[in-house]
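*Asks:* Below is the sequence, then the predicted model.
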Amino acid sequence: MINETALLESRTLRSDILEHTDALDRVKALSLLPDGMHVTTAMVATYFQVTAEAVRQLTKRHREELESNGMTVLRGADLREFESDNMSLSLASYPQARRSLTIYSRRAVLNVAMLLRDSEVARQVRVYLLDMEHLARTQPVENPSPTDTSAQDARIDQRITHILGRTVVPMFNALIATSGEHRRELIELRTDIENVERKLCWHHKRLATLEGDTPADDVRAKLKAMTWQAFEHHVADLLRRDGCVDVVVRQARTDRGIDITGRTADGRTVAVQCKNRSGRSTVPSADMQKFAGAARAIDHVDVALFVATCNFSHESQAVAKLSGVVTVNREELEAWSAGVLLKALQ
């Protein structure tokens, strides 16, 4: 089992478990800026119950690692734009003449937790991560062999997965939306159920592979055959499957680049742009700029998704990163359609 000292000293070990950002909220609620994605140095210090100077010194020592995991220093026009979208926090806490602002993604905050030695909160996060890593390593993995009953097992897995995705998870979403003091417990229970659903999807995929089927090709073919209207409804169904509520497909010419709206189970607003393009075409930066402007500047949504059946140009990816738009390219869309949960919605 990996020990805490090894985690503090090995960047490779830290990288292996940086996806588990849910560990932050399992230990203590992490408050975010109005954009729903970032925190400032002062907010990181408050979460870990240390001084802001301690966080700044750690940032200097591990700048390259933290920047690779979502820490960004904003200056100039980028800083002014970010502050205009987060006025309520920035004006109350910082001087007007500020020249730069360091912000951290949830992944970067988790990275800090694995580097910060003199914080009890950071230690608790590391303990939680190590416990989860130990369970993942020690849990027995079954290796099913193709038998006469494998097809029947696959049908059972699909039926159970359908029941979990269509009934149990939506039930928990409804309870979470109306609950008060038990909200955290309900979210944890829903996560456990989603993990079961994910394992069943994995099990079904292995059985299909052993039997010679190619699920990925089937998903790809279905997406390719969709009209743009059918594609938007498909994405809306994926949103609902992942727990979103009040999902509306606009399908109007006056949508300002927003095709679908909704809310996540925890109340965050969602806006989606869908692009159904075949061949080797890519999403140009102009389309991304239009959507980012509508989602961020006009509607001020919490989660902005750009979903495409193709890939994104380098310019459009740069615009998405700068404006906080989550891109879902062809490969990610196929995985999402095959049953993988979209992390941006969790």
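*Replies:* Perfect, thanks for sending it.

*Asks:* switch to C-alpha atoms for all contacts and neighbour counts from now on
*Replies:* OK.

*Asks:* Quick one: the helices in the stretch 201-346 of the chain, in order.
*Replies:* Taking DSSP state H, counting those that start in this stretch as the test, the helices found in the stretch 201-346 of the chain are 215-224, 228-241, 285-292, 314-323, 330-337.

*Asks:* ok, and what's touching the last one?
*Replies:* This points to helix 330-337. Residues outside helix 330-337 that contact it (CA atoms under 8 Å, 6 or more residues apart in numbering): Ala216, Val219, Arg220, Leu238, Val307, Ala308, Thr309, Cys310, Asn311, Leu342.

*Asks:* Lys60: which of these is nearest?
*Replies:* Leu342 (32.7 Å; CA to CA).

*Asks:* Drop anything exposed from the contacts of helix 330-337.
*Replies:* By neighbour count, with 16 or more other CA atoms under 10 Å, these hold Val219, Arg220, Leu238, Val307, Ala308, Thr309, Cys310, Asn311, Leu342 as buried.

*Asks:* And those, which two are furthest apart?
*Replies:* Top of the distance list for the buried ones among the contacts of helix 330-337 (CA to CA): Leu238 and Asn311, 19.2 Å.

*Asks:* and the buried ones among the contacts of helix 330-337 as TSV, adding distance to Ser100?
*Replies:* Converted to TSV, the buried ones among the contacts of helix 330-337 look like this (distance: CA to CA, whole Å):
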residue	distance to Ser100
Val219	45
Arg220	45
Leu238	39
Val307	32
Ala308	34
Thr309	37
Cys310	36
Asn311	33
Leu342	32
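
*Asks:* alright, now check it against this:
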Amino acid sequence: MAAVRKRRVSAARRRRRQRLEAGAVTGAGSVVLLVAFWGVIWPYFVGALVLVGVSGGGWWLWRTDRFIKGGDRQWRHDEAVKAGHRTLAEVDAMTGTEFEDFVVELCRRDGCTDVRRVGGSHDNGADVLGRLPDGRGMVIQCKRYTPKSRIPSREMRDLLGAKAHFKADVAIFVATTYFSGPAEKFAMENDMLAVHRDHLGLWNNGASLLSLGAVNGLGQGDRRHRERWKETYG
């Protein structure tokens, strides 16, 4: 058994030595060819080095530019959040029109375009119109109700009608309170974004409007939140 193992080790060493010798011969041959034909190939060699250098420099500049622009966008977003931040108590004290203007500001902060307030006596169920950052048209209904109120499902149906009337891609309901169970269910069944009081707080604190879709329909406050709400509002 020992003799077999010894022969295997010797064979492995021979193969390794043969590979090293072959590599050395190949390397030496390459050097000889390079020296012999240097007068012919040197322009191509230098050109390849220049091309690699230019490509590397261009990639570095591109990465640096993206880093700087990304930092600038983040700074501008953070400043916009600070400038437009309101406590929920301040939001509760707003008039209906002021609340609509507040929602318009949040939309513009997040990169929405063509955002305008259209609320009024003949608003056809819409308070704000515009386009999301990805280009989809949106229609928003805003309700500044007291926190102990509930948004009924009929108001969600009105918003769905406004979505069809304005040919919008996305319908969004923004409220300073919470939705009734049927209203939230209706929103989920019809692919509507229901922004209740907790989500409004997230949005006001810097979360983007599009990111709220990830928490849409996942509940309206935990047990401790509901207890605090009952203590405050009875």
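*Replies:* That came in fine, so what should we check first? Note that this is a predicted model, so its numbers are computed, not measured.

*Asks:* re earlier: which one of the contacts of helix 330-337 of structure 1 sits closest to Glu81 of structure 1?
*Replies:* Val307 (24.6 Å).

*Asks:* Tell me if I'm right that that closest one and Val328 touch.
*Replies:* Yes. Applying CA atoms under 8 Å, one finds Val307 of structure 1 in contact with Val328, separated by 4.7 Å.

*Asks:* that older thread, next, format the helices of the stretch 201-346 of structure 1 as JSON lines and append distance to Gly257 of structure 1.
*Replies:* Shown next, in JSON lines, are the helices of the stretch 201-346 of structure 1 (distance: least, CA to CA, whole Å):
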{"stretch": "helix 215-224", "distance to Gly257 of structure 1": "21"}
{"stretch": "helix 228-241", "distance to Gly257 of structure 1": "13"}
{"stretch": "helix 285-292", "distance to Gly257 of structure 1": "5"}
{"stretch": "helix 314-323", "distance to Gly257 of structure 1": "14"}
{"stretch": "helix 330-337", "distance to Gly257 of structure 1": "19"}
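
*Asks:* His162 of structure 1 is nearest to which of the ones you listed?
*Replies:* Going by CA to CA, the one of these nearest His162 of structure 1 is helix 228-241, 9.9 Å.

*Asks:* rewinding a little: between the helices of the stretch 201-346 of structure 1, which one is closest to Cys274 of structure 1.
*Replies:* Nearest to Cys274 of structure 1, of all these, is helix 228-241, at 6.3 Å by CA to CA.

*Asks:* Please determine how far Ile163 of structure 1 is located from Arg241 of structure 1.
*Replies:* Remark: distance between Ile163 of structure 1 and Arg241 of structure 1 (CA to CA, to the nearest Å) = 11 Å.

*Asks:* one step back: between the helices of the stretch 201-346 of structure 1, which gets nearest to Asn276 of structure 1?
*Replies:* Comparing the helices of the stretch 201-346 of structure 1 under CA to CA, the one sitting nearest is helix 228-241, at 5.7 Å.

*Asks:* Kindly tell me how buried the alignment partner in structure 2 of Leu239 of structure 1 is, as a neighbour count.
*Replies:* The alignment partner of Leu239 of structure 1 in structure 2, by TM-score structural alignment, is Cys107. Counted by other CA atoms under 10 Å, the residues lying close to Cys107 of structure 2 total 24.

*Asks:* now the helices for the stretch 1-150 of structure 1?
*Replies:* Under DSSP H, counting those that start in this stretch, the stretch 1-150 of structure 1 gives helices at 4-9, 11-16, 22-27, 41-48, 52-61, 63-68, 76-85, 87-93, 106-113, 120-138, 150-163.

*Asks:* Please, where are all the strands along structure 2?
*Replies:* 113-117, 128-131, 137-143, 150-151, 170-175, 178-179, 193-195 (DSSP state E).

*Asks:* what angle separates the first one from helix 96-109?
*Replies:* Spelled out, it's strand 113-117 of structure 2. With axes from the mean of the first three to the mean of the last three CA atoms, to 10 degrees as the basis, strand 113-117 of structure 2 and helix 96-109 are set at 180 degrees to each other.

*Asks:* Have a look at how far, on average, strand 113-117 of structure 2 is from structure 1.
*Replies:* Here strand 113-117 of structure 2, set against structure 1 after superposition, deviates by a mean of 0.9 Å using mean CA distance after the TM-score superposition for structure 1.

*Asks:* what does the longest one give?
*Replies:* Taking mean CA distance after the TM-score superposition for structure 1, the mean distance separating strand 137-143 of structure 2 from the aligned residues in structure 1 is 0.5 Å.

*Asks:* Kindly report the same for the fifth one.
*Replies:* The superposed strand 170-175 of structure 2 is, by mean CA distance after the TM-score superposition for structure 1, a mean 0.7 Å from where its aligned residues fall in structure 1.

*Asks:* Which stretch of structure 1 lines up against that strand?
*Replies:* Against structure 1, strand 170-175 of structure 2 falls on residues 303-308 (TM-score structural alignment).

*Asks:* Next: the last one.
*Replies:* Structural correspondence for strand 193-195 of structure 2: residues 326-328 of structure 1, per TM-score structural alignment.

*Asks:* Check the mean deviation of that stretch from structure 2.
*Replies:* Relative to structure 2, stretch 326-328 of structure 1 is 0.5 Å off (mean CA distance after the TM-score superposition for structure 1).

*Asks:* what does that stretch rub up against?
*Replies:* Val303, Ala304, Leu305, Phe306, Val307, Ala308, Gln317, Ala320, Ala344.

*Asks:* Report the separation between the second one and Leu238 of structure 1.
*Replies:* Counting by CA to CA, the separation of Ala304 of structure 1 from Leu238 of structure 1 is 15 Å.

*Asks:* Also the fifth one?
*Replies:* Distance check for Val307 of structure 1 against Leu238 of structure 1: by CA to CA, it reads 11 Å.

*Asks:* and if you look at the third one?
*Replies:* Spatial separation of Leu305 of structure 1 from Leu238 of structure 1 under the definition CA to CA is 12 Å.

*Asks:* Give the equivalent position in structure 2 for Ala6 of structure 1.
*Replies:* Under TM-score structural alignment, Ala6 of structure 1 pairs with no residue in structure 2.

*Asks:* re earlier: the match of Leu239 of structure 1 reaches Leu209, doesn't it?
*Replies:* Yes. At 7.1 Å, Cys107 of structure 2 counts as touching Leu209 under the criterion of CA under 8 Å.
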